[in-house]
Structure formats: structure tokens, C-alpha cells
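Q: I'll drop the sequence and a predicted model, then ask my questions.
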Amino acid sequence: MYYLSSKNKGWHITGVDVKEEQVKDCNEFFSRIKRQDRVQFQYGDLTKLSVEGGYDLVVSVDVMEHIEDDEGVLKNLYQTMNPGGMIIISTPSDQGGSDAHHHEAEHDDGVTGFIDEHVRDGYNLQEIIQKLKKAGFKDVDARYSYGWPGKISWKLSMKYPIVMLNATKVFFILLPFYYLITFPFSFVLNIMDVRGNHKKGTGLIVKAFK
């Protein structure tokens, strides 16, 4: 939301979350940085969302894997959009991106907090394409993310710091120096991951239009 609001001052942006404390915190943040006139967060359940048109862009990052009635949510999001509007979805794939039991058994390193609320073990590439088309979307483009560059970047920027913080809180002091060294590598790897076409990956990036 912060990134989008930085891209264009003419955009009016709405964030929706089922956790009221998150909504409150985000609204307070955007108020402090004087963007509250064009960025608003509100409490909402996507399975019950009822907004007739108005949005040109819908962005869903790591949301769909938490929702049982995903087809219902896609239909609701479709209804909120203007004709020609675009939806972008980032979600785990069925190649290990959301397999909590696998991660817990193999690693047992405290990173399962990212995936322990998931209701499905990731999406099959064709499955999410078909669900979007069923909801009415067209020109659906789905591709894998978190190929080998993204996996390495995730380990450097997310997994290893969490493992070390779980081992000792002293690492809080060392964390800025760790990122000073690793961030440039992670940044380049992320660019490679987003721009590359991977035959497989633990994530999916999907784009479609109304």
C-alpha cells in the first residue's frame, strides 16, 4: 500500500483486512505521513465483500491461500472492479510454497509462522487460471515465482535472520550489519526472479483483466 501510494498521488487506495488492529495501525501510519486523504484501510471480510465497481486495480499478496471460499472471493473482487481493470495475485504454488507439515518436519526452525494459517497447500498453475476464468476474468497470465533466485533471496533475507533471532536476541544488534552485506545480493536475486520465466517455483504471480 505504501509503495502504491508513492507511485501516483492521484490514486485513491483502499486496504481491506479482517484484523481490526491492523486496520487501525495502518490508518494511523498513513495519517502520520499525511496520505490519509488518498489511502484508507477498512475492516472487511472478502467472502462477504459487496462493492459495485469502482476499482481499476486489485492487488492480492499472500491472501488467497488463507481463504477456503477462494472462488467466492474472486467473484466478489470481480464485482468491485471497473471494466478493463486488472487484478494481480501473488500466492504460494503447490510445489512446496505452502506445505506447513513439510517445512515443520524438515526444518523445525521457527519459520512455520508464515504458513501455519494456510487452508491449502498452494495452487496448481492451471487450477488458479481456471478459477479466475470461472469468476469472469479474461486474459489470465500465470507464472511461477520463487524459482532458484527467489529461493536463495528468501533464505538470505527472511529465513536465516529469523533462525538467528530465535537462537539469540543478541542478533538484533548485528541485524543491520547482516542486511548491509546481504541486501544487495537479495535485491539482484529478486529482480532475476521476477523477470525470469521459471519452469517451477514455490510461488505464483497471476495477472488477469475484467
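A: Now that the structure is in, tell me what you want to look at. Numbers count the residues shown, from 1 in each chain.

Q: contacts and neighbour counts: CA atoms only from here.
A: OK.

Q: Spatially, what comes nearest to the residue sitting nearest the centre point of the chain if we skip its sequence neighbours?
A: When C-alpha atoms, centre = their mean is applied to the chain, the residue found nearest the centroid is residue 61 (2.0 Å). Distances taken as C-alpha to C-alpha, 6 or more residues apart in numbering place residue 90 nearest to residue 61, at 4.7 Å, with adjacent residues excluded.

Q: Now for that neighbour, how many residues are close by?
A: Here the number of neighbours of residue 90 (other C-alpha atoms under 10 Å) works out to 21.

Q: part of a strand, is it?
A: Yes - under DSSP: H, G, I helix; E, B strand; the rest coil, residue 90 falls within a strand.

Q: show me what contacts it?
A: 60-62, 203-206 (C-alpha atoms under 8 Å, 6 or more residues apart in numbering).

Q: And here is the other one:
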Amino acid sequence: MLTVDFTRFPLAPGDRVLDLGCGAGRHAFECYRRGARVVALDRNTEEIREVAKWFAAMEEAGEVPAGATATAMEGDALALPFPDESFDVVIISEVMEHIPDDKGVLAEMVRVLKPGGRIAVTVPRHFPEKVCWALSDAYHEVEGGHIRIYKATELAARMRGAGLRPYGAHHAHALHSPYWWLKCAFGVDNDKALPVRAYHKLLVWDIMKKPRTTRYAEHFLNPLLGKSFVAYATKPHLPHDAAGPHDAVPGPHDAVPGPHDAAPAADDAAPTAV
């Protein structure tokens, strides 16, 4: 289940991609399938081991094109073990809400991103997340849990403050919001409650079968109930007076905002489609 929409976030074969806080690896796997040179980084040792196993299995099964590479490694998001301007693309999905120094994480991502490179940031959306917090303290008051709720305007301001240029945004996973509300209402660790079990079966069926009915329903519900807020941005090239003669010329993989692209929408209003 992808949160980043790769029709809005172009990825070219050979792009060097950092999936920061990769978790179980869903976005890293998709980038690998698309021919990228992927580094999946997380602080969780067990998850990194599993991601490495899946990378190897994908290669063995012939699921990746020639030239694609993939590495899974442990690391600290506040002290990335890479030189400046190492990556064409950086993805950080459902991570920043866990980290006290989110400005420091953004600074590190910008440091390792090449000028003209692209970044995708996803966080829990303000309204659905507020409902979860209101229903259950246990949902967020746990070690390593969510420590903040972002408004779209706040996230956009942080990204601009880090030197990024936002160019588009949307919401995702509307069908997952009611599931988490049920979890919070019946107990986040109570998987036996009938409404929770029933809704979980629906989500699994939807993920596995991808029926048109639920795809259309989620598409239309995302602006209202989308569980995740997704923001895209580029790292600008240096101005001519501060750079070499070629530094301000966009590269072939640079993301160029289209005529319908917009900055992230205000708090819980629906973003402009891109």
C-alpha cells in the first residue's frame, strides 16, 4: 500500500533514492521495481533485516530491471551517513511525526539531496489524527509514538524553511481513517472487537483485490477523510551569481510543476489536484 503517488512524483530508472525511515520497505520496493538505485534506511534492526531479505528475493525472482540496485542499512535520520548531494530523490513516509527534531531531519534530507532533486514527505493528516488523539491516549502516548500533529500549512512552512520548494500535495488512505477511529474507540491493542476485526478484513480484501468500487470510493473520500497528507517539493538550484555556469540548468530528471500544481492546501481543505 503506497502513500506516495508516483504519477505525481516522477521517478526515472537510475535515480538514486533514499527511503528514510523505510519501515517495512513498501516505497523502497516500488522504487526498486522502477529501476532506481535504492538505499532503505531505518533505525530498527529487525525491519532492516527483513527489507534486505525482500530485496534479495525480488532480485532472485527477476522483479527488477537491469541496473537497479538496493541496499538496506541502519542509520540515524539526524546524522545520515552520506556525503552532500548524494541522492536524486528522498522519501520520508509517516516518520516525522515521531521525531522531536523534525527541523534537523529536514536539514539532513536537504543536505543529501542534489540540487533539482525531489522529496516526498507524508505525515498523518490533521483532522483524522486529532480524532484518534481525542479517542485514545494510548494511541500516541507510547514510546516512539506520535509526538505532534501537523497542519498542512505548518508542514509546508517547515519545508520552505529548510530550503525546499513545495510543488504539490494530496491526501491518501481515506478508508483507513475509520479503521483507526475504531481501534482507538475499542482499544488500540484490542484486535478482537467485532467492528475492528470486520473492518480489518475489509481493508485486507481491498489491498489484495483492489476492486474498482473501493478504489473509486477512496478517490472521492480522500479530500475529506484521507488518513495521510502527502507533500512534494524540489531542492532549487543555486542562483547564477552563487553557482557555476551549469548549476542553474535543470537536469533531465528535475520535477517541473505542471499547470495544476499547487502548494500544500490549508489545514484540512482539499489540496489542489496535481
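A: Perfect, thanks for sending it. The model shown is predicted, which means the values in this text are computed figures rather than measured ones.

Q: Just the TM-score for the two chains, thanks.
A: With the length set by TM-score structural alignment, normalised by the length of the first structure, the two chains reach a TM-score of 0.73; 191 aligned residues with a C-alpha RMSD of 3.8 Å.

Q: on that earlier part again, could you dump the contacts of residue 90 of the first structure into a markdown table with distance to residue 163 of the first structure and secondary structure added?
A: Listed next are those as a markdown table, based on distance: C-alpha to C-alpha, whole Å; DSSP: H, G, I helix; E, B strand; the rest coil:
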| residue | distance to residue 163 of the first structure | secondary structure |
| --- | --- | --- |
| 60 | 27 | strand |
| 61 | 24 | strand |
| 62 | 22 | coil |
| 203 | 22 | strand |
| 204 | 25 | strand |
| 205 | 27 | strand |
| 206 | 30 | strand |
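
Q: which of those residues also appear as contacts in the second structure?
A: Checked against the second structure using both residues aligned by TM-score structural alignment, their matches' C-alpha atoms under 8 Å, the contacts of residue 90 of the first structure keep these contacts: 60-62, 203-206.

Q: With residue 137 of the second structure as the reference, measure out to the aligned partner of the residue nearest to the centre of the first structure in the second structure.
A: Following TM-score structural alignment, the counterpart assigned to residue 61 of the first structure within the second structure is residue 93. Note on residue 93 of the second structure: its distance to residue 137 of the second structure, by C-alpha to C-alpha, to the nearest Å, is 23 Å.

Q: List the contacts of the aligned residue in the second structure for residue 118 of the first structure.
A: Under the alignment (TM-score structural alignment), residue 118 of the first structure pairs with residue 146 of the second structure. By C-alpha under 8 Å, 6+ apart, the residues touching residue 146 of the second structure are 97-98, 140.

Q: Most neighbours among those, which one?
A: Ranked by neighbour count under the definition other C-alpha under 10 Å, those are headed by residue 97 with 19 neighbours.

Q: Next up, the contacts around that residue.
A: 123-124, 146-150.

Q: Could you rerun that using 6 Å?
A: Applying C-alpha atoms under 6 Å, 6 or more residues apart in numbering to residue 97 of the second structure gives the contacts 146-148.

Q: ok, now residue 89 of the second structure?
A: 17, 117-119.

Q: Make sure residue 127 of the first structure is indeed in a helix.
A: Yes - Residue 127 of the first structure: assigned to a helix according to three-state DSSP.

Q: So which residues of the first structure form helices?
A: For the first structure, the helices defined by DSSP state H occupy 2-7, 20-32, 70-80, 100-106, 125-134, 148-154, 160-167, 171-195.

Q: in stretch 73-89 of the first structure, what counts as buried?
A: Across stretch 73-89 of the first structure, burial judged by 16 or more other C-alpha atoms under 10 Å covers 73-82, 85-89.
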